[in-house]
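Trainee: the amino acid sequence is not available; the structure is as follows:
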């Protein structure tokens, strides 16, 4: 599997983890749980999600010779 395919797969799994973290945050807020760490839980997958997303965004602009 090529590097691009690995990064796409990682990006997909990170997006699912981020979605679950946001849902957990919403549930905690509706239950009025005072746990700040639940709010920061979404940042864990968000930072690598940003990095992989920027890489995938830049791929078409790199040109065909490097892809």
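Mentor: Thanks, I have it. None of the values given here were measured: they were computed from a predicted structure. Numbers count the residues shown, from 1 in each chain.

Trainee: can we go C-alpha only for contacts and neighbour counts from here?
Mentor: OK.

Trainee: closest to the centroid, which residue in this protein?
Mentor: residue 49 (3.1 Å; C-alpha atoms, centre = their mean).

Trainee: contacts for the helix or strand encompassing it, please.
Mentor: In this structure, residue 49 sits in helix 43-62 according to DSSP states H and E. With contacts defined as C-alpha atoms under 8 Å, 6 or more residues apart in numbering, helix 43-62 is touched by 7, 8, 10, 11, 14, 15, 17, 18, 67.

Trainee: alright, now check it against this:
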């Protein structure tokens, strides 16, 4: 499995973890005496989702840029 597939798989699992932590947070805050610190639990998977999502977003542009660099001759070669 190459690097891009690993990042995509991690992103999918992080999305599941984030969804579960948000549900747990809603349940915990609906209690009689809510634990306020529980509202910070979804932030870790959210930040990890941000980084993996940005990587996946930029990936097509980076590959297109890399392919264009390989096919275009540089000024030194002319």
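Mentor: Looks like it came in fine. These numbers were taken from a predicted model, which means no experiment stands behind them.

Trainee: TM-score of the superposition?
Mentor: TM-score of the superposed chains, computed with TM-score structural alignment, normalised by the length of structure 1, equals 0.86; 65 aligned residues with a C-alpha RMSD of 1.4 Å.

Trainee: returning to what we had before: may I see the buried residues of the helix holding residue 49 of structure 1?
Mentor: The neighbour-count check on helix 43-62 of structure 1 (16 or more other C-alpha atoms under 10 Å) flags 45, 46, 49, 52, 53 as buried.

Trainee: between the residues you listed, which is closest to residue 2 of structure 1?
Mentor: residue 52 (14.7 Å; C-alpha to C-alpha).

Trainee: hmm, back to that, sitting in helices, which of the contacts of helix 43-62 of structure 1 do you find?
Mentor: Secondary structure defined by DSSP state H assigns 7, 8, 10, 11, 14, 15, 17, 18 of the contacts of helix 43-62 of structure 1 to helices.
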